Every structure is written in structure tokens, then in C-alpha cells.
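> Sequence plus predicted model, see below.
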Amino acid sequence: MTTQNLALDIAGHWIGGAVTTGGGTMDVVSPVDGTVVATVPRGTAADVDHAVAAARAALPHWSSTSPADRGAVLHRLAGELAARRESIARAVTAEIGAPIALSRAAHAGFPVAVTEAVASLADRINWTEEIGNSLVVREPVGVVGAITPWNFPLQQVITKIAPTLLAGNTIVLKPAETAPLTAPMLAEAAAAAGLPGGVLNIVYGVGGVVGEAITTHPGIDMVSFTGSTAVGKRIAVAASATVKRVALELGGKTANIVLPDADVDHAVAETLRYGWTNSGQACGAWTRLLVPAGRHDEIVAKLVAEAAAYTVGDPWDEGTRIGPLASQAQWERVNGYIERGVADGLDLVFGGPGRVPGFESGAFIRPTIFAGVDPRSVVAQEEIFGPVLSVIPYGSENEAVEIADGTIYGLGAAVFGERDHALAVARRLAAGQVYVNGAPFNPLAPFGGYKQSGTGREMGRAGVEEFTELKAIQL
């Protein structure tokens, strides 16, 4: 595989607008071959204290600037991120193994689009509103602690900090310990965009130390977390000691319902695209395909034919569609689910467990399809976070909706069919966002989940309002 020489070591935390060194370090390991690609600081609770102090000191000035001025900083930040696109893409490929073409298009490109979208909302939010004899004012929450995952390292950070900044808050960010390499690029871009020192602070480290310190710190007014449902529950409990607001964007088990009047070829192609992009490591990945029972075998045959194009390869190869999973630990998890599906007697029609020939030293996994899956099975119920698709037959539309809603999650769903018919089914589903006929993602629309997929919303106007307090002034 291609050898890449990248200077990615991180010298220190970003606190108060400057690099702060001290303490130990930890390694960032490539999932391609297990080599160390960078070292980063291992933060402590004292580092979080320092960052919170800087954020609190910067809060009065930043919160008093106008939304228009804050939006202008975000517009400039989008430009600075765009100028660093190649460096960002290469860092993401190095740390999580995303194919380089995907890293450029999504991992580096989407944060720019989201930042621009949030910036455009500066004059589209009711920062003040008169209701009867009351003046209702939206004000910043204060200091926000952001804890982000490894699967979309920069995108998940931008999804939190862009609306946080527009709302007038200051931030203490903990990026994922296994995928922190875009964070210093963000700090550099923010400084170049004119963001005052102390408004954005970054502390690297592990969740049990830095994440815990952020969650429980009395100087942090709100915690925004993206990650697993299990960890989200623990954060909610820990944050309750200081009664701080908590926003949680958690797991998902997206079902895609193919209605009898759907364009099946289009549905099959989009199912794999939305399900296997980023090696299936996305909370909104389409992991369950619900099909009319009478057309199950036909659709499975089309899926298998389409899946043949999703070859596993070196992520530095421009033509690769499926790179490794993000870590060996993730490989163990996903492979374990595939083995469980086989042990449970599910019909394995594509892929399967075990190492990929020619890529044994890395965290490469075979994209896998199970057919005729019982919707109550473990593989159909639990979030796998890998390129594993369950095809589930249904008998009636009501049964399809029941199956789609039949997990603890409610983050996303999809429906394919005649437009009005598909829209009617979409309205019935208990999910925070539903894609009809493969419609594109909209960064101005709210993003979040029902049930155990989380609380609160990100993106769009709702995402900005999430980081505000409401004050009623009676006149």
C-alpha cells in the first residue's frame, strides 16, 4: 500500500488563542497497517480547568458582539477551511482510513458547507421577539463543552461549534482521541478568520479524563455530545450533578422502506451508497432494507450485483470506495456482529467475517449483506457501525412501518416509492429525519433523533437555538 509521509504531530492544546504544552502524549494509530501516524497531548482535568477559565474570560466580549459580526467570522472561517481542504483530507485518511476521494468530498468539503449555512442564519433567527407586553430575548447559554466522535472528525466538530459561535457562546472542545488531527487545523483557521482568543479552546485526551472533566465542570453551562447511546446516557447522568443542559446526538439503526411502487434499481443503488459510505461508520447509515416479501429475492440479487463495485482497497488510492474501519477495536466489533449473524443462521449473501485477503495487517472488513433477516435478530436491532446490511421482507405497509420503528433508535429513515405515497409513509415514521427517494442532505434542516437516538437538534435554525437561553422581559 501507498506510504504517506505526513507531519501531523500536535504540539499542545489550544487554550486562550495559543498552543499550551505539558503533560504526557498518546499515539494516533493508522488503521491501514497499525503504524503510529502522530502523537498528541494527553490532557488532564487541570487542562480543562485552564480551558474553561479562558472560555469564561472570553465570554463577555464575544457574547456582546452582534449576530452579524459573528456570522461574518463564520463566513471567513468557511473560507479558511476551504483553503486547507487537502491538508484536512489527508489528515482524515491518515487517522481513520477514509478513502482519500471521500475525505476530500465529504470530510473536508461538508464542514465548509455547514459553516456557510450556519453563517447565513445570522439575520434569519428571531434574536428578540415581542409577545404581548413581553420582550423575549435569545441569549447565549455561556460556555459550551463539545465532545465529538471519530467517524467524521471535523464535520462533527463543525456541526457543534458553528451554531455555538453564532449564538454567542464560547467553547471547550474535546475531539476524539483516535481522530484529533484536524483540530489544530481548525484552530489555525479560526484564528485566521478573526475569532478572538479564548472563544474556541481545544483539549486533547481520553474520554474518561477530559470528557469527564468537561461533563462535570461547574464552569461549563452546556454539554453537546455525539457518540454512542451508552456513553450518552452516562454523560446525561454525570452532567445532572450541575444541572447543565445536555444535547445528545446518539446512535441509529436507519430503515429504508422500499414500497411496491418504488424504482427498485434506484433504491438499491442509494441503499448501498447511504449505507456503506465511510465504511458504514455513520450514525445515520442505512443498515436495514425493508422490501416487499414477494420481491425479496429479486431485490437481493440486484443488491449483490451492485455490491460488487464496492471493492475494499488502499485508502490512498484515488479509486478506492471502501477503506479500513477506523481502528482494530472497531474491526473486532463489526466482525463480531457478522459472526453473530452467521451463528444465528442468517442468510449470508455477500461478504462475511474474517480478514480481507491482501489486507490482513489492517482493520479492513468485507462489506456484508444478510438476506431474509428476522427484524428481531441482534444484527437487525443493534447499531453495528460498519458496512453490514440486513434485508428484511415485509407483508404489508403497516408491517413495514412497525418494523422500521421497532428498535430503540429513531435517528433516521428512508422511503422509496411514488412521491406522495412515500411522503405519507415518511410522516408515519418515528425518526428525526426521513429521506424520500434518496433526496440530498440539507444542512439548513434540523438534525437529531427520536427515542434513544438523542435529545435536541443540530443544524439549521433549530441547531443555533439549541445553544441559546430564552429570557422574557415584561414591559
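In hand now; what should we look at?

> When you work out contacts or count neighbours from here on, use the C-alpha atoms and nothing else.
OK.

> Give me the nearest residue to residue 68, chain neighbours excluded.
Closest residue to residue 68 apart from its sequence neighbours, by C-alpha to C-alpha, 6 or more residues apart in numbering: residue 122 at 5.6 Å.

> before we move on, what about residue 34?
Once flanking residues are discounted, residue 34 sits nearest to residue 362: 6.5 Å by C-alpha to C-alpha, 6+ apart.

> swap in residue 25?
The shortest distance from residue 25 to any non-neighbouring residue, by C-alpha to C-alpha, 6+ apart, is to residue 41 (4.3 Å).

> isn't that neighbour right next to residue 19, touching?
No - taking contacts as C-alpha atoms under 8 Å, residue 41 lies outside contact range of residue 19: 11.0 Å.

> who touches both of these two?
11, 12, 13 (C-alpha atoms under 8 Å, 6 or more residues apart in numbering).

> residue nearest the centroid of this structure?
Against the mean C-alpha coordinate of the chain, by C-alpha atoms, centre = their mean, the closest residue is residue 156 at 4.9 Å.

> Quick check: the residue lying closest to it once chain neighbours are set aside vs residue 19, distance?
Leaving aside its chain neighbours, residue 156 sits nearest to residue 148 (6.1 Å; criterion: C-alpha to C-alpha, 6+ apart). From residue 148 over to residue 19 the distance is 20 Å, taken as C-alpha to C-alpha, to the nearest Å.

> So between those two, which is more surrounded?
In this view residue 148 and residue 19 are compared by other C-alpha atoms under 10 Å, and residue 148 has more residues nearby, 29 against 15.

> The residue nearest to residue 140 when sequence neighbours are not counted: how many residues sit nearby?
Excluding its sequence neighbours, the residue lying closest to residue 140 (C-alpha to C-alpha, 6+ apart) is residue 468, at 4.6 Å. The local packing of residue 468 (other C-alpha under 10 Å) involves 21 other residues.

> What residues does residue 468 make contact with?
By C-alpha under 8 Å, 6+ apart, the contact list for residue 468 reads 138, 139, 140, 141, 167.

> Packing partners of the longest helix along the chain?
As assigned by DSSP state H, the longest helix anywhere in the chain is helix 45-64. Judged by 3 or more C-alpha pairs under 8 Å, 6 or more residues apart in numbering; DSSP states H and E, helix 45-64 is in contact with strand 13-15, strand 143-147, strand 170-174, strand 200-202, helix 212-216.

> So which of those is nearest residue 472?
Proximity to residue 472, assessed across those by C-alpha to C-alpha, is greatest for strand 143-147 (21.3 Å).

> The structure to be compared is supplied as follows:
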Amino acid sequence: MNSELSFPAPAHWIDGRPVPADGPTIDVINPASDAVIAAVPAGTAADVDRAVAAATAAFPGWAATAPAERAAIIQRVSDGLRARNEQLALTITAEMGAPITLSRTAQAGLPPVVTAATAGLAADFPWTEQIGTSLIVREPVGVVGAITPWNFPLQQLVTKVVPAMLAGNTVVLKPAELAPLSARIFAEVAAEAGLPAGVFNVVQGTGPVVGEAIASHRGIDLVSFTGSTATGKRISVLGAQTVKRVALELGGKSASVILRDADVPAAVAASLDSAWVNSGQVCGAYSRLLVPAELRDRVVELALAAAAEYSVGDPMREGTRLGPVASQAQRQRVVSYLERGIAEGATLVTGGPGPVEGLPGGAYVRPTIFADVDPDSTIAQEEIFGPVLAIISYTDDDHAVAIANGTIYGLSGAVFGEDAHAMRIARRMRTGQVWVNGGRMNVLAPFGGYKQSGNGREMGRFGLEEFLETKAIQL
């Protein structure tokens, strides 16, 4: 563990201050070393009650605060996150294993950019507008429950909490117990930025206890959840008991389609990078690579050559491309899928279920490529959430589109080919995002899925609208 890191005593963050644990705690384990690095409280439904009470008390004053003033505080939060980049990067690498270079640029580097972009929406957003004889007023929903995952712990926090607060809501957050530490830093930054006490609260703990208490709480008006599709379904059921709004960003099994007129080497490199970045623990990862049958051998050769550039090792070491997955349980899950892929007849190109050479400890997984994958097989249909790429051959455009759309998911995807051709395919893909020829990320564009990848949208104006009610005042 890096000597520069230290963590506070286990505590929630309620009503603007740390609330120490008064019961059992949950160990936070560094997946690179299996060492315990910190602990957080094992929160209870009573802790959620206290946080909701604080958020409820803070709501009238925060909702009445002018959007421009709320935006100014949020901009200061962005500045504070940027100032703590190295602390955040080291913390996230320690708690969930992302390589330190990725943590600096994406895990800790992207959240202040998204936060500032969200703050910038306030000036031009139509908080009120006239339609005929009606005044349309957009108002905060109330108290928001946010439940975030471990793969991008700070970024997922920011995409929920920041637009919710800009909209005038107060928030109760449950971060993932595997990666809970950056939430405390965010709370400190927000307090330093002048956020009133009670607007942002953190209750640490597990999904079955704290998550379910948030989803079913009568005092929470909207739940925003990112995580597995199975858990999202459970949250929908719990939320329905009080008819609260539920926004879900769930699993994915995204396809990257290489067309016959594509720049094939560039397409393969980009697709592999998406499949393996963050050790494959990305909901929108291009985990399926669809290639024309006659290009199968060339694509496999290119993918194998590109794979040699991905070093696996200590995530705190500069230059490491792939660290461990987030936990030993996640490692076992990924390995079981690798074994299933072999048993179902896919061709193992590289990697596989064995140990990573030179890394006897830690939650390390061999980055893996399969070829000749049946589109209906387990590894082509289920979200693995590990560094695994499945290469699938297709015959023509219609076949490629059918395979791309042939899962329960619809979160993301990519197409590589001549621009007009690629656009035609992109429009046919039933997914919330499609990247054409490596298009650039836009933090103001909506992010979310079709089908069992969820509902609602995050990021930009669309993400802000998720946290607003619409009132018509008839004149």
C-alpha cells in the first residue's frame, strides 16, 4: 500500500459531518494484495432513517436556493475534486484495483470535468417556460436515494449526485462496500465548497440492508441505481411499494461491429481496449467483437498481437495496463465464465482460467480472447465483467445487426467502417450509445440503455431532467 495513503475511522456522513460507526464494520480490501486497508460501518435501516431525516430537513432551503447559486457551489466541488486528484486516484486504485494511470485520468480525472459541465447547465436550462396559457415549472423531486457501484466509484457518484443536487434535491448515497472510500472524500470536498449540511449524506453498508432500506423508504422520492440487472429488478419491486421513481443503469453486453470496409487494425485495437480497460469492469465495454467471416483469421491475429501490449501487474506501478479485478469473488466469477467458454466449444486464443504468471496473490485474471464464439453461448449472452473478448463471425450486415441486438441488453456498442455505411448500421442497433469509428466522448451526451440495460439517462441535460418534476400552472 502506498505510504501516502491514510483513511479515516469508519463513519457515515450525515447532516454535514462524519458519524462514527457504533456497531459492526466492513473491511475494505485491496484486491492487488488481499490486505485490509480500511473499514466502513455496516450500516442499518436506522442509519438510513437518520440520513433521510437530515435530507428531508435540508430540502426546503436547498430547493429554494437559486439554480445559479447551486451551480456555483457545484463548480467549487469540481475545483475541489480536481485539487485532490492524486489522493482520489491513489484511493480508488487501492480500494478496487484500477491501474494508477487510469485512476488519474478517468477514475479521478473525469469526475471534476463532468461536475463542471453539469454546473454549466444551470444558466440556460428552461427551469420555467410558457406554453400557451400555461407556465411550465420544473421542480426538484425531493429526497434522492443514490446507489452506486464499485467499478467507477467516484464517476458513478458524480453522475447521480451532482445533477440531483443541481436540480434542488437532497441526497442519501450508498456507495458500494467494495469501493466506499472516495465517497468520504467527495463529502469533505462538498462541505468545503459550501454545500449546506444535510444536502448530501452517505450511509455505508451492504445492498441487502442499506440498499433495500433506501429503495423502500417512504421518505425517499426517487432512487437512482447503477449495478447488475438482477439487483435493478429488485430495486424496481421495492420502489413500487411507494410508487417512487426508479432510474436504472444496468448491465451490458455491447457489440463492436467491424464492417468489411473498416480500417481493421484500428478497429481491433479500439475494440480490445474497450473490452479490457479497467480489467473489463465497464458496463459499456465492447465485450463482443463481430467480424465478417472471411476476416476472422486476420482479426484473431491482430487481436493476439495487440494483447501482447497489455501488461498485468501491480496497479500502483506506473505502466501497468491491467490490474486485478475488484475482489476475489469477482475473480472467481470471471474464471467460471472462462471455464464455461472452453466447455461450450469456443476457441481460446489467449488467456484462460489459469493463474497469472508471477502474481500468486491478489484478484488477478488472465486477460482472455475467445474466437469462434456461438452468438447464443453463455459468454456471448451474459455480462462477465472481466477482461474477456468474444470474437463472433457474421455473414452479412443483417446477420451482424441480428447478433448485435440478440441479447437482453442494449447499453452501448460500436461500428467501424466507411462513414455512411457505419451510420446505417449504428441506427439499426438497439442500444443507448453507439460509437462510430472511435468517436470522442461527450460528457453532455446522454448515457443509458435499452431493454434490460435499464431506463432513464445520465449526463448532460438529459441527466438533469431525471431529477426534476414538471408542474403546469394554468394562467
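The structure has been received and is ready for your questions. This one's a predicted model, so the numbers in the text were calculated from it and none came from an experiment.

> How alike are these chains, TM-score-wise?
Superposed pair, TM-score by TM-score structural alignment, normalised by the length of structure 1: 0.99. Supporting alignment: 474 aligned residues with a C-alpha RMSD of 0.9 Å.

> By neighbours, which of the contacts of residue 468 of structure 1 wins?
For those, neighbours were counted using other C-alpha under 10 Å, and residue 167 has the most, 30 neighbours in all.

> ok, residue 271 of structure 2 - contacts?
So residue 271 of structure 2 contacts 256, 286, 289 (C-alpha under 8 Å, 6+ apart).

> distance of the residue nearest to residue 140 of structure 1 from residue 373 of structure 1?
Using C-alpha to C-alpha, we find residue 468 of structure 1 at a distance of 44 Å from residue 373 of structure 1.

> just residue 252 of structure 1 next, same as before
Distance, residue 252 of structure 1 to residue 373 of structure 1, using C-alpha to C-alpha: 18 Å.

> if you count what's nearby, which of those two comes out ahead?
The neighbour count for residue 252 of structure 1 versus residue 373, taken as other C-alpha under 10 Å, is higher for residue 252 (33 against 24).

> Please identify the deepest-packed of the helices and strands packed on helix 45-64 of structure 1.
Highest mean neighbour count among those (mean count of other C-alpha atoms under 10 Å): strand 170-174, with a mean of 29.

> follow-up on the earlier one: using a markdown table, lay out the helices and strands packed on helix 45-64 of structure 1 together with distance to residue 301 of structure 1.
Shown next, in a markdown table, are the helices and strands packed on helix 45-64 of structure 1 (distance: least, C-alpha to C-alpha, whole Å):
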| stretch | distance to residue 301 of structure 1 |
| --- | --- |
| strand 13-15 | 51 |
| strand 143-147 | 41 |
| strand 170-174 | 44 |
| strand 200-202 | 48 |
| helix 212-216 | 48 |
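
> for those, which one sits closest to residue 433 of structure 1?
So among those, strand 143-147 is nearest, using C-alpha to C-alpha, at 22.5 Å.

> The helix or strand just after the longest helix of structure 1 vs structure 2, average offset?
Remark: after helix 45-64 of structure 1, the chain's next helix or strand is helix 67-83, criterion DSSP states H and E. On superposition with structure 2, the mean distance recorded for helix 67-83 of structure 1 (mean C-alpha distance after the TM-score superposition for structure 1) is 0.7 Å.

> Helix 67-83 of structure 1 corresponds to what range in structure 2?
Using TM-score structural alignment, helix 67-83 of structure 1 lines up with residues 67-83 of structure 2.

> Buried residues, that stretch. List them.
Residues 67, 70-82 are the ones in stretch 67-83 of structure 2 that count as buried (16 or more other C-alpha atoms under 10 Å).

> Ok, stretch 347-355 of structure 2 next?
347, 348, 349, 350, 351, 352, 353.

> List the contacts of the first one.
By that I understand residue 347 of structure 2. 370, 371, 372, 373.

> just to revisit the earlier point, what's the burial count for the residue nearest to residue 34 of structure 1?
When neighbours are counted by other C-alpha under 10 Å, residue 362 of structure 1 registers 23.

> same deal with residue 360 of structure 1?
Around residue 360 of structure 1 sit 13 other residues, with neighbours defined as other C-alpha under 10 Å.

> Tell me the spacing between it and residue 171 of structure 1.
41 Å.

> Look up how far residue 11 of structure 1 lies from residue 240 of structure 1.
With C-alpha to C-alpha as the criterion, residue 240 of structure 1 and residue 11 of structure 1 are 34 Å apart.

> should've said residue 451 of structure 1
Look at residue 451 of structure 1 and residue 11 of structure 1: by C-alpha to C-alpha, they are 41 Å apart.

> can you give me the strands for the stretch 251-400 of structure 1?
Assigned by DSSP state E, counting those that start in this stretch, the stretch 251-400 of structure 1 shows strands spanning 254-258, 286-292, 347-350, 368-371, 388-394.

> got JSON lines for those strands, with distance to residue 425 of structure 1 too?
Rendered in JSON lines, the data for the strands of the stretch 251-400 of structure 1 read as follows (distance: least, C-alpha to C-alpha, whole Å):
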{"stretch": "strand 254-258", "distance to residue 425 of structure 1": "9"}
{"stretch": "strand 286-292", "distance to residue 425 of structure 1": "13"}
{"stretch": "strand 347-350", "distance to residue 425 of structure 1": "28"}
{"stretch": "strand 368-371", "distance to residue 425 of structure 1": "23"}
{"stretch": "strand 388-394", "distance to residue 425 of structure 1": "14"}
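
> so which of these is the most packed in?
When the strands of the stretch 251-400 of structure 1 are scored by mean count of other C-alpha under 10 Å, the highest mean neighbour count falls to strand 254-258 (a mean of 30).

> Next, count neighbours for residue 208 of structure 1.
Around residue 208 of structure 1 sit 9 other residues, with neighbours defined as other C-alpha under 10 Å.

> That one and residue 31 of structure 1, how far apart?
23 Å.

> go on, residue 421 of structure 1?
Here residue 421 of structure 1 is placed at a distance of 43 Å from residue 31 of structure 1 (C-alpha to C-alpha).

> swap in residue 398 of structure 1?
43 Å.

> same deal with residue 451 of structure 1?
As for residue 451 of structure 1, its distance to residue 31 of structure 1 is 33 Å (criterion: C-alpha to C-alpha).

> chain center to the longest helix of structure 1: distance?
26 Å (C-alpha atoms, centre = their mean, to the nearest Å).

> what do you get for stretch 466-475 of structure 1?
On C-alpha atoms, centre = their mean, the centre of stretch 466-475 of structure 1 falls 29 Å from the chain's centre.

> Buried residues in that stretch, which are they?
Neighbour-count burial for stretch 466-475 of structure 1 flags 466, 467, 468 (criterion: 16+ other C-alpha under 10 Å).

> Walking through the stretch 151-300 of structure 2, point out its helices one by one.
If DSSP state H, counting those that start in this stretch is used as the criterion, the helices of the stretch 151-300 of structure 2 fall at 153-166, 181-192, 212-216, 229-240, 264-276, 296-307.
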